[in-house]
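Peer 1: Next input, structure requested:
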Amino acid sequence: MSAVGRHLTIPDRAGGWWHEYVCPVHGVELLPAHNDSFPCSYGCVLTGEPYTGAWAVLAHQAAARSLRRLAVRARAGDREAADLAIDGLNRYADLYARLGATTHPDAQGWMLSGRLFQQALTEAIWGTSLAHAVHTLAGTVDRERLLPAAELLRDIRESARSARQLLVERGDFRHNYTAWLNAAGASVSHALALLGEADEAADWVAGPYGIGEHAAAAINGDGWEWEGSTYYHVFVLRAYLLAIRDCPHETLPPGLSHRLHDMIEVVAVLATKNGQLPALQDTPYGGARWDDEIAELCLLAAQLPHSPSLVFLRPKSGESWREAEAAGWLGGDDLGDLTKTGRSSRLFPDAGYAVLSGTGYRAILDFGPHGGSHGHLGKLALYLYGPTAGWQPAYGVPPYAHSLRRDYYRRTAAHPTLTVDGADQREATGQLLYWRPGPSTVVGASAEVYPGVRFERHVRADPEHLVDVVRVAADRDRDFVLHLRSDVDTQVRHTAIGYQTWWPGDGGLTGHHASIPAAALGTGPDLGPADDPQRTRPHLRWRVFGRQAVFVSAYSRTATGLRVEQTDGRLIVHIGHSDGGTVRWPVADREWD
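Peer 2: Purely as a prediction, here's the structure:
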């Protein structure tokens, strides 16, 4: 899928839906195609549709990225790269013309159909890359050589305009698709303007239903994209940054620059020290395509004056052509300040995330809105990460065409939260009870996810330990299970006060666990995170039957014990330390009937 010699690999066919490039047996994304077969890392070999069409999507997107890379080389004086880029653009112009003006015949009924791809979204991403290749080539090669590409870009822009109008008519304007349709329209317009045509970019950036209006509708006041999904937050942010090439920040629509800074700050706060982004609400990131997207995000974000730094997130194996392309993206000559940003505990009240930091750990409490079609049934989940280890991570989902997405990974028990009577939680928005930042940051939240059940979670984070308290009460005897989900080989043993767990990685972490009344903590093998469902991981189930329960966990490298005291509904947690001292935490000064 890259330029080799004097040939660029471009499929001579329309693409399908990339989410179907998944092994139906093992749930993993398939490996690169080999002789019209599609291997799985566990030994399966698939042929025919839908895998051929899904692979064509990935091949087309890779070819489009290769055209951008070739254009950068051409701008540096590489004539062979210029010829290869022109040839690739001409072949795409021919292919797009041969497809006619009809929508993709195999698009599923729920899809916003494209022409070269089943999804108009996929087509917009591909078209944005092609537009930037032409943008970079303009002024480097004779304008006449780009005339077939100009016709192609006009068609892509009209397709994007029609698709955006359909979204508006459906009442789905704030959808993440709109961000990429606008990115395609704006990027095409910038490129065509460099070829002597009227510049329509302002319509796509600042006009009706353009980027400015979309950001105002789709981005929360706390900087999160409204779905609360890490993947789609980054997805929309990349679209915005790609769309504003050659737009000095002072010319951006009112409020857009501020929203972009807030969105970048979300990424900076959320990431772990080694650059991992938790897979909140949806798709996990990983692999070469993820590294390429993150490298692009880091470089484009650095072009915004005073932008929060993402330098710690940038993959070390990133390709140098990205940096050459990004330089001067917003009309400047140099990349922005790449000084590392400090990342402390933060509350995102609109998305409903409390990010908690201590020495060697990072935790996230999810109490916010459900998140639309990408939301998971895991309200009041508590995720826990080391600098490199996923001690209790968000598991994400496999590609959407696989049944495990809905049958397992979106369900409640796949998340580190509570189930009642074995049922899934209902879709809900939690309520923030309090947030008190400081040397010891404390947060509490509640969620009405089971009828007749009161469910709260309280978390305290300080440099030495993380304390987690789950309180639940019901209108009758119920089966309460608190799930602990791991991506390490967590060990469990019974103790005098309850249980102790050991979480390896990053020097290790010890958990002390006690409950009122006594609850049974069992462990067994289960599916691992969604990037590889076959990677077996421990599933800890902490279970008690009754009308009320309190589950208390203290994670630390220095704590020696845990004691829980409950008197007249008032709960106090005592944590012993190796130096002989004790930390005392009155959890919540609230009545608990």
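Peer 1: use CA for all of it now, contacts and neighbours both
Peer 2: OK.
Peer 1: those strands in the stretch 451-593 of the chain, which residues are they?
Peer 2: With DSSP state E, counting those that start in this stretch as the criterion, the stretch 451-593 of the chain has strands at 453-461, 465-485, 491-494, 499-503, 509-516, 520-526, 537-556, 559-567, 570-577, 582-586.
Peer 1: Give me the distance from the longest one to the chain's centre.
Peer 2: Translated: strand 465-485. Centroid separation between strand 465-485 and its chain, computed with C-alpha atoms, centre = their mean, to the nearest Å, is 28 Å.
Peer 1: Give me the buried positions along it.
Peer 2: The neighbour-count check on strand 465-485 (16 or more other C-alpha atoms under 10 Å) flags 465-474, 478-485 as buried.
Peer 1: Alongside the first, I'd like the structure of this one:
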Amino acid sequence: MIAAPLREKKRYGWFDAALRALLEETDAALEAGVDVPEEPGGWWHQYVCPTHGTELRFDPREREATAFRCPHGCVLEGEAYRGAWLVFKHQERARTALSAAAMYAATGEAKYAEAANAILEAYASRYPRYPVHPDAQPWMLKGRAFHQALTEAIWATTILRAFLLLRDEGALQVDAAASDVFFAMVSSSMTEYRRILIEERDEPANNYTAWLNACLACYYAVRDDRDGMETLVSARGGLRHHLEIGVLPDQLEFEGSLYYHVFVLRAYFIAAEMAERLGFDATAWTGSAGQSFRGMLEALVGLAAPNGELPALHDGPYSRPPYAREIAEVFEIGYARYGDARFAPILREAYRRADGGCGGGTGSAERRGLEAVLYGEGDWPAAEPLREPSRLYASAGFAVLRHADNPLSLLADFGPHGGSHGHDDKLNVVLMHRNGFVLPERGMVPYGSELRRRWFARTPSHNAVSVGGRTQAPHTGVCLRFDAEARRSYAWLRSEGAYAGATLDRHLWVDRDVALDWFEVRLDLEETVDYWLHFAEPLNVGGGWTACTPDAAPGEDEAYGYVATSARWTAEEPFAAVAATCGGERVTASLLAVPGGELYRIASPGTSVDPSRPLDGLLYRARGRRATFVAAFAAGDAPIRLARGDEGSVLVAPAGGGGTAMRFRMTEHGLHRE
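Peer 2: Below is the predicted model of the structure:
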């Protein structure tokens, strides 16, 4: 939803600073002129360094490029990199057209309208000369300006939005005949792609469909075609139907990826804005199970860390500025529509990451730039962390466990695999702190990287358990019990499809003092069982560790080749304790000693921001037909103390040595505190 006119937003205290940031971004992009590339783009997922696994750098001020650099200094050449660079360049040109149109709408300065019109005019002339892409991979729906029709739809929505904004402001100066041909070609392509996807492939729920819909909605708004919009709203796979079939009853996009959830929601909001221009009431679009735009926003709030950071569940980047801008866009629109104060922490974190915080730095958390200027409304409430309750996402298969007085919380994944965007990660956990992630889901690198399937999607890269040195089979786990009470939250999750003859049970407990993980493995045959924990920040392991060779913990799956062991715990103690930090605050992890087990300190590829920067971690290895791993996490300097009690119970003593030890015991009804 673009609130017009933009000049009225000067009444907000944040608007002048946001506009200055947009001016700087737009002027920097216009230094490269208003020309558009003569060549179509390729596939952006190939814009990745084969040595470091990092996304290559893109400078919007570059007019042309034939050599491409990774953050570590590698210089790469070749058609694949060139094609990927062109994707970024085309997308930047479209964004600059929209940014310049917004600058004109906010300031009335004619030079910005002239620049936006010039970019649109250039594409109206150039687009008909792009061929249907001859180099696209066979599985792709092929575009003209890009390998993929999906990328083309996203790019075209930005072009069409710029056109509409200029028209709204009475500043449109694009040749009508040329733009008619351009937009008609885009519409024809998108209509055909929808037919292929929905009718031939029978995939109306595909995330592609949401963007093809959004692009066509923009076209119908440009043409003032209410009949076309009516058909798009009501058709199979159309604007209303996609919300019904593409979103699960618990309000998450069906693939279980938060990245694709934001991706689809952004398309929904674009389509809704365009439909509303023609008199449709998009607020009435709901699914039969209550699916709604607001529900999709609230689902993200329920999964976020208290600082507003979203976990990278299934495919999706750990963090990158373009994704942060997308998060900012959907939550600015959501805040303008619903005024929900819970959206503010996510917006602050999105702006911080869009402003350079993705690599671990500290960007500004203030509203600024295109997303704020176009979509921002009202003033945010004072900065406060999210204080969400525990929540079970039964259909998507996530469980979140929190306690109001504990800075730590747990998020577990037990649900559907996620299809082509899924990971071998059932019963994986993410440990969250009020400042962010302690045990993160490390995200996904661009799909052109060999690390995608060899490491990032496989079990050893997650905070999960692997059996026999193998990655899990794609499958769906179950939640056997979920209790959310004032004094504690508890979840019992089970997997029986990860490995033949294996039953995996993960019991998670969060109360005011501890976040407890009790993982039981039962096997038909004796095998090696590996329990993995990967930390976002370096560990302080203290004493009791002995250096070991890097090949101390081999495995059958290729993912093990990315794991290096550095030390083995050799102390004769009932538990091992390590410490990490999160946002400058200490977090401790205590692991109960496993009889006959081997505990290693490990290093493995980093998050998808930079896989060449290793993450610190722990690997607890046991062998047999039964294995039980118990870990306790606490905020603060002092670790939880663990010890074995009678009849298989475990004593859990509060951090700092004070208070009475809690006794936990496993029963047929699950984990029980005595």
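Peer 1: quick revisit: closest one to Pro32 of the first structure among the strands of the stretch 451-593 of the first structure?
Peer 2: Judged by C-alpha to C-alpha, the one of the strands of the stretch 451-593 of the first structure that comes nearest to Pro32 of the first structure is strand 537-556, at 26.6 Å.
Peer 1: so what secondary structure elements neighbour the closest one?
Peer 2: The contact analysis (3 or more C-alpha pairs under 8 Å, 6 or more residues apart in numbering; DSSP states H and E) places strand 537-556 of the first structure against strand 465-485, strand 509-516, strand 520-526.
Peer 1: Next, format the ones you listed as CSV and append distance to Ile244 of the first structure.
Peer 2: CSV is the format used below for these (distance: least, C-alpha to C-alpha, whole Å):
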stretch, distance to Ile244 of the first structure
strand 465-485, 41
strand 509-516, 44
strand 520-526, 45
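Peer 1: Quick one: closest of those to Cys23 of the first structure.
Peer 2: Per C-alpha to C-alpha, nearest to Cys23 of the first structure of those: strand 520-526, 18.9 Å.
Peer 1: Give me the mean deviation of that closest one from the second structure.
Peer 2: Mean deviation of strand 520-526 of the first structure relative to the second structure after superposition (mean C-alpha distance after the TM-score superposition for the first structure): 1.6 Å.
Peer 1: Assign the nearest residue to Tyr123 of the second structure once chain neighbours are set aside to helix, strand or coil.
Peer 2: Using C-alpha to C-alpha, 6 or more residues apart in numbering and skipping residues adjacent in sequence, the residue nearest Tyr123 of the second structure is Val36, 6.9 Å away. For Val36 of the second structure, the assignment made with DSSP: H, G, I helix; E, B strand; the rest coil gives coil.
Peer 1: contacting residues for Val36 of the second structure?
Peer 2: His90, Arg93, Ile119, Ala122, Tyr123 (C-alpha atoms under 8 Å, 6 or more residues apart in numbering).
Peer 1: Which ones among these map onto helices?
Peer 2: When DSSP state H is applied, the contacts of Val36 of the second structure are split such that His90, Arg93, Ile119, Ala122, Tyr123 fall in helices.
Peer 1: which position in the first structure aligns with Ala631 of the second structure?
Peer 2: Applying TM-score structural alignment, one finds that Ala631 of the second structure aligns to Ser553 in the first structure.
Peer 1: tally of neighbours for its match?
Peer 2: 21 (other C-alpha atoms under 10 Å).
Peer 1: And the nearest residue to it once chain neighbours are set aside, how far from Thr441 of the first structure?
Peer 2: Closest residue to Ser553 of the first structure apart from its sequence neighbours, by C-alpha to C-alpha, 6+ apart: His513 at 4.4 Å. Applying C-alpha to C-alpha, to the nearest Å, the value for His513 of the first structure to Thr441 of the first structure is 20 Å.
Peer 1: Those two: which is more packed in?
Peer 2: His513 (27 against 19).
Peer 1: ok, the alignment partner in the second structure of the more buried one - contacts?
Peer 2: Aligned counterpart of His513 of the first structure in the second structure: Leu591 (TM-score structural alignment). By C-alpha under 8 Å, 6+ apart, the contact set of Leu591 of the second structure is Phe575, Ala576, Ala577, Phe629, Val630, Ala631, Ala632, Leu642.
Peer 1: Drop anything exposed from these.
Peer 2: Among the contacts of Leu591 of the second structure, the ones that count as buried by 16+ other C-alpha under 10 Å are Phe575, Ala576, Ala577, Phe629, Val630, Ala631, Ala632, Leu642.
Peer 1: Translate the last one into the numbering of the first structure.
Peer 2: Taking TM-score structural alignment, the alignment pairs Leu642 of the second structure with Leu562 from the first structure.
Peer 1: Skip the chain neighbours and tell me the closest residue to that match.
Peer 2: Ranked by C-alpha to C-alpha, 6+ apart and with sequence neighbours excluded, the top spatial neighbour of Leu562 of the first structure is Ile575, at 4.7 Å.
Peer 1: Looking for the alignment partner of that neighbour in the second structure.
Peer 2: Under the alignment (TM-score structural alignment), Ile575 of the first structure maps onto Ala653 of the second structure.
Peer 1: cool, and Leu484 of the first structure?
Peer 2: In the second structure, Leu484 of the first structure lands on Leu533 (TM-score structural alignment).
Peer 1: Relative to Leu431 of the second structure, how far out is that match?
Peer 2: With C-alpha to C-alpha as the criterion, Leu533 of the second structure and Leu431 of the second structure are 10 Å apart.
Peer 1: got any residues that touch both of the two?
Peer 2: Common neighbours of Leu533 of the second structure and Leu431 (criterion: C-alpha under 8 Å, 6+ apart): Leu439.
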